[in-house]
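Visitor: Sequence and predicted structure below; questions after.
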Amino acid sequence: MLAALRRGPGLLAAAGRRCSGARLAAGRGQGARGAGRGSGPRRGRSGPSPGAVLAAVAAFSLFSRNAEEEKETQEGENAETEDTIIFLLKKAKLSIMKGELEEAEQILHQAVGLAHQSGNKRAIIYTYDLMANLAFLRGQLDSAEKLFKAAMSFLLAGGMKQDDNAIIEMSLKLASIYAAQNQHKLAHAGYEFCILTLDEKVAKCKDLTEDILPAEEKANTRLLLGLCLDSYGRYLLAHKQLPEAQRMYERALQISREVQGETHPQTVVLMSDLATVLDARGLYDAAYVHGKRASELAKQTEHPEAHVMLNNLAGILMHKEDFLQAKQVYKEALNQAKQKGDTASIRHIQEEMAELARRKHSG
């Protein structure tokens, strides 16, 4: 897989335990649909949201722990330079949060220059990872690819194994870049490499005792596998490979349930995602069961995107031709969207309600 990645020319998957990003079902004729039915998730946009990139920067960040939190344990003549690098990295992350992307890029260039001068490989890797995420956010996919590959090369040259979570995380991001560029062979190869490698790793680590491998590391590896399944499922759904997408989402949901619990925000999102796939396949009864449960849990846990899940549920009800209940659920979704000031969702729900009215009258 690594050879294939190096050969490939230069969408970032939000790496980590994301709890946002629940999907707003696409309107008629929009998004991914199966045989003209079902609603695709709101993931077909041209690039990730700033929140998605920040999730990639923060969650599963094996580098942030190494580069920042372990600073106090390191000594030597490069301590002052290291302090400066850490300051620059924090400043760059703050600029990204503020949406000041050009300034963030300039700061990161300063940081990586100092890291190279001081020979701090850990800082070089972490900075390249941040620069790659930023490049993707700015739509610079070729640059993002090269930076991820550079970081991977440093890790592998330092003796890191190909099944290390850091390598898998970057491989997933590269697969997502190829997906965004419609390089489908490389995208499929990348996703499958990540999933197969993590499947083998999870199986090998399953029976290891706590003193050999902490439970937290086992859980992190399973969650990363869930993330890969989720990302691949989105890709398959977008290309209407619905049975395969369903299998990916079912596995991702199972992992999230087992590791994080039924009410965890990410579990709720995946439940709604699975409902979307089932709806797209025309399996409306099964879709309704999952969609209704996701909406109930979202309400119970005060999920930030409960209105999105209600919208998805209403879409399923519309496809079941339960127009009366669909209208009620759409109204509830619209009220919540208005309370939260989500203008994009408001507009979309209104479009869906108009579609409902057309179907009701034509029926």
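Guide: Nice, thanks for sending it over.

Visitor: rest of the way, CA atoms for contacts and neighbours
Guide: Noted.

Visitor: The residue nearest to Glu355 when sequence neighbours are not counted: what's it in contact with?
Guide: Excluding the flanking residues, the one nearest Glu355 by C-alpha to C-alpha, 6 or more residues apart in numbering is Arg28, at 7.5 Å. The contact partners of Arg28, by C-alpha atoms under 8 Å, 6 or more residues apart in numbering, come to Ser39, Glu352, Glu355.

Visitor: Filter these down to just the ones in strands.
Guide: Residues of the contacts of Arg28 located in strands (DSSP state E): none.

Visitor: Among those, name the buried ones.
Guide: The neighbour-count criterion (16 or more other C-alpha atoms under 10 Å) marks Ser39, Glu352 among the contacts of Arg28 as buried.

Visitor: Columns distance to Glu100 on top of the contacts of Arg28, output as CSV?
Guide: Output for the contacts of Arg28, formatted as CSV (distance: C-alpha to C-alpha, whole Å):
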residue, distance to Glu100
Ser39, 34
Glu352, 35
Glu355, 39
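
Visitor: Tell me how many other residues crowd Arg6.
Guide: 12 (other C-alpha atoms under 10 Å).

Visitor: Which residue ranges of the stretch 201-350 of the chain form helices?
Guide: 215-238, 242-260, 265-280, 284-300, 306-319, 323-340, 343-362 (DSSP state H, counting those that start in this stretch).

Visitor: quick check: angle from the fourth one to helix 265-280?
Guide: For helix 284-300 and helix 265-280, the angle between their directions (axes from the mean of the first three to the mean of the last three C-alpha atoms, to 10 degrees) works out to 160 degrees.

Visitor: which parts of helix 284-300 are buried?
Guide: Neighbour count says helix 284-300 has 284, 287-288, 290-299 buried, by 16+ other C-alpha under 10 Å.

Visitor: which one among those gets closest to Ala306?
Guide: Ala298 (5.1 Å; C-alpha to C-alpha).

Visitor: Was I right to think that closest one contacts Ala306?
Guide: Yes: with contact defined as C-alpha atoms under 8 Å, Ala298 reaches Ala306; the gap is 5.1 Å.

Visitor: Where does the residue nearest to Glu355 sit, in terms of helix or strand?
Guide: Assigned by DSSP states H and E, Arg28 falls within no helix or strand.

Visitor: Ser61 versus that one, what's the distance?
Guide: As for Arg28, its distance to Ser61 is 38 Å (criterion: C-alpha to C-alpha, to the nearest Å).

Visitor: do Ala123 as well
Guide: Applying C-alpha to C-alpha to Ala123 and Ser61 gives a distance of 13 Å.

Visitor: Ok, Ala150 next?
Guide: Taking C-alpha to C-alpha, one finds Ala150 at 17 Å from Ser61.

Visitor: next one: Met160
Guide: 16 Å.

Visitor: now Glu321
Guide: Distance from Glu321 to Ser61, by C-alpha to C-alpha: 45 Å.

Visitor: Which one of the two is surrounded by more residues?
Guide: Ser61 (18 against 15).

Visitor: okay, pairing it with this:
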Amino acid sequence: MLKICKVLLKNPQNCRILWSANQKISFKHRLNLWSVKLHNVTFNFPKLSDSYYYKFNKHPSLIFAISILTWLGFAKDDEEKESELIMTLKRAVLCKQREQYDKAEQMLHLALRLAQQQMNDQGILYCYDLMGNLAFDTYELDKAEKLFVSVLQLLLSKGTPEDDLKVIHISLKLARICQLKADTEKADIGYRWCLEQIDKHKDANENAKVLYGVINDWYAQYLLDIGDTKKALNHLNEAHKVCQEFHGENSEKSMLLLNDLGITSFRAEDYDKAETYLQEAVTMGNKLEDKTHLGVVHANLGLILLQKGILKEAEKCCRLGWKLGKKYENTESVEQSNYCLEQIKLHAEK
């Protein structure tokens, strides 16, 4: 049994919060809980905006789409047979996407009562899982942890194998919670266990491949958090390959992962590689219909060009990022572009 899960099942309160990244709370932004902003305010190491802030913006469950009604075992027969439960769950998900968190919680408690009345084990599991996700949205980490531990206990009590995708999925969430709390050792154990388990199944089916991409992405963010940029690059590249396979080369998610690869290369002081990744992200972003987040990529590219001493191009990128931010009402783009322009001004005054 996964060591971290054993510890959490016995002592779910063991983790303590210890994370200083610039966090904006909710599944909406990096499951909104995980809006890491890689930053250092000095000119020599400017802050770069991590696109993980956006990856989950319109896709609240995972970086790749996983069917919300089949992930824990629902099938079409269940939808027809338990229509009231399914409709209540769908309403809860819709409320969460609209950030109506109190209403979403009410709907989930109603759904849980229905599932219990129907003695629908899959429904109960799914309610707990959604409640855990909602607790992430509102940054109630202890509550989220307890709910996910309950899901894990229910799965294992029903004889679900430890290497089942559902167990890996929940274990991944628990590892993320430990990352956001005091115990990085448990987080590291959890992520590595998830990678070890998913590696056996990654080519088995679409869900397994998707989960493989998510684990690599999340583990890369953890590695960046502890400063292991070289290893983070390897895992981000794996996540990017999966993203391209499922969403194509020209997608917003691919663009944002390229942005992350650029940031990570920058932190590894490989400025040429960082510029290449971000130039590729900009080229891809220009082909997208929705350019809401392209401004941040332009601003990041501007900061890297500034670092390389290419001031004219850097200013051009930052001003374009600002215009895109204003046009699409993206505060992050405007803020990042303003920061870039301030750094250019400081450099010019030297």
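Guide: Received, thanks. Since we're looking at a predicted model, the values are computed, not measured.

Visitor: quick one: TM-score?
Guide: Scored against TM-score structural alignment, normalised by the length of structure 2, the superposed chains reach a TM-score of 0.84; 332 aligned residues with a C-alpha RMSD of 3.2 Å.

Visitor: one step back: map the residue nearest to Glu355 of structure 1 onto structure 2.
Guide: The equivalent of Arg28 of structure 1 in structure 2 is Val41 (alignment by TM-score structural alignment).

Visitor: what do you get for Leu334 of structure 1?
Guide: Per TM-score structural alignment, Leu334 of structure 1 is aligned with Trp322.

Visitor: Identify the residues contacting that match.
Guide: Gly295, Ala299, Ser333, Val334, Ser337, Asn338.

Visitor: shouldn't the second one be in contact with Gln336?
Guide: It stands for Ala299 of structure 2. Yes: under the criterion of C-alpha under 8 Å, Ala299 of structure 2 makes contact with Gln336 at 6.0 Å.

Visitor: so Ile177 of structure 1 touches Gln140, yeah?
Guide: No: with contact defined as C-alpha under 8 Å, Ile177 of structure 1 and Gln140 do not form a contacting pair (10.1 Å).

Visitor: Comparing these two, which residue is more hemmed in?
Guide: Ile177 (25 against 14).

Visitor: what about the helices in the stretch 1-150 of structure 1?
Guide: Using DSSP H, counting those that start in this stretch, helices in the stretch 1-150 of structure 1 cover 2-7, 50-58, 62-64, 79-98, 101-118, 121-137, 141-157.

Visitor: Relative to Ile195 of structure 1, which of those helices is closest?
Guide: Across the helices of the stretch 1-150 of structure 1, closest to Ile195 of structure 1 is helix 2-7 (C-alpha to C-alpha), at 14.2 Å.

Visitor: buried set for the closest one?
Guide: Those buried within helix 2-7 of structure 1 under the rule 16+ other C-alpha under 10 Å are Leu5.

Visitor: Which strands and helices lie in contact with that helix?
Guide: Secondary-structure packing of helix 2-7 of structure 1 (3 or more C-alpha pairs under 8 Å, 6 or more residues apart in numbering; DSSP states H and E): helix 184-205.

Visitor: tilt between the helix it packs on and helix 242-260?
Guide: Using the same axes, to 10 degrees: helix 184-205 of structure 1 against helix 242-260 is 40 degrees.

Visitor: How far does helix 184-205 of structure 1 sit from its chain's centre?
Guide: 16 Å (C-alpha atoms, centre = their mean, to the nearest Å).

Visitor: So which bits of that helix are buried?
Guide: For helix 184-205 of structure 1, by 16+ other C-alpha under 10 Å, it's 186-188, 190-195, 197-198, 201-202.

Visitor: Dump these into a markdown table; add distance to Ser256 of structure 1 as well.
Guide: Listed next are the buried residues of helix 184-205 of structure 1 as a markdown table, based on distance: C-alpha to C-alpha, whole Å:
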| residue | distance to Ser256 of structure 1 |
| --- | --- |
| Leu186 | 27 |
| Ala187 | 24 |
| His188 | 23 |
| Gly190 | 22 |
| Tyr191 | 19 |
| Glu192 | 20 |
| Phe193 | 21 |
| Cys194 | 17 |
| Ile195 | 15 |
| Thr197 | 19 |
| Leu198 | 15 |
| Lys201 | 17 |
| Val202 | 14 |
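
Visitor: Quickly note the distance from Lys331 of structure 1 to Ala275 of structure 1.
Guide: Counting by C-alpha to C-alpha, the gap from Lys331 of structure 1 to Ala275 of structure 1 is 20 Å.

Visitor: between these two, which one's more packed in?
Guide: Shown here are Lys331 of structure 1 and Ala275; by other C-alpha under 10 Å, Ala275 has more neighbours (32 against 18).

Visitor: How about the contacts made by the aligned partner of that one in structure 2?
Guide: With TM-score structural alignment defining the correspondence, Ala275 of structure 1 maps onto Gly262 in structure 2. Listed by C-alpha under 8 Å, 6+ apart, the contact partners of Gly262 of structure 2 are Lys273, Ala274, Glu275, Thr276, Tyr277, Leu278.

Visitor: I'd like to know which of those is nearest to Thr229 of structure 2.
Guide: Nearest member of the contacts of Gly262 of structure 2 to Thr229 of structure 2, counting by C-alpha to C-alpha, is Ala274, at 12.5 Å.

Visitor: Could you give the number of residues near the nearest residue to Gln110 of structure 1 once chain neighbours are set aside?
Guide: Spatial nearest neighbour of Gln110 of structure 1, chain neighbours left out: Leu88 (7.7 Å); criterion: C-alpha to C-alpha, 6+ apart. Leu88 of structure 1 has 22 neighbouring residues, counting by other C-alpha under 10 Å.

Visitor: contacting residues for Leu88 of structure 1?
Guide: So Leu88 of structure 1 contacts Ile107, Leu108, Gln110, Ala111 (C-alpha under 8 Å, 6+ apart).

Visitor: Aligned against structure 1, show me the partner of Phe74 of structure 2.
Guide: So, by TM-score structural alignment, Phe74 of structure 2 is matched to Ala67.

Visitor: pretty sure that match contacts Tyr126?
Guide: Yes: in this structure Ala67 of structure 1 lies within contact range of Tyr126 using C-alpha under 8 Å: 7.1 Å.

Visitor: Neighbour count for those two, which is higher?
Guide: Between Ala67 of structure 1 and Tyr126, counting by other C-alpha under 10 Å, Tyr126 is the more crowded of the two (24 against 21).

Visitor: What's the match for the more buried one in structure 2?
Guide: Match for Tyr126 of structure 1 (TM-score structural alignment): Tyr126.

Visitor: What spatial separation is found between its match and Leu256 of structure 2?
Guide: In terms of C-alpha to C-alpha, Tyr126 of structure 2 sits 29 Å off from Leu256 of structure 2.
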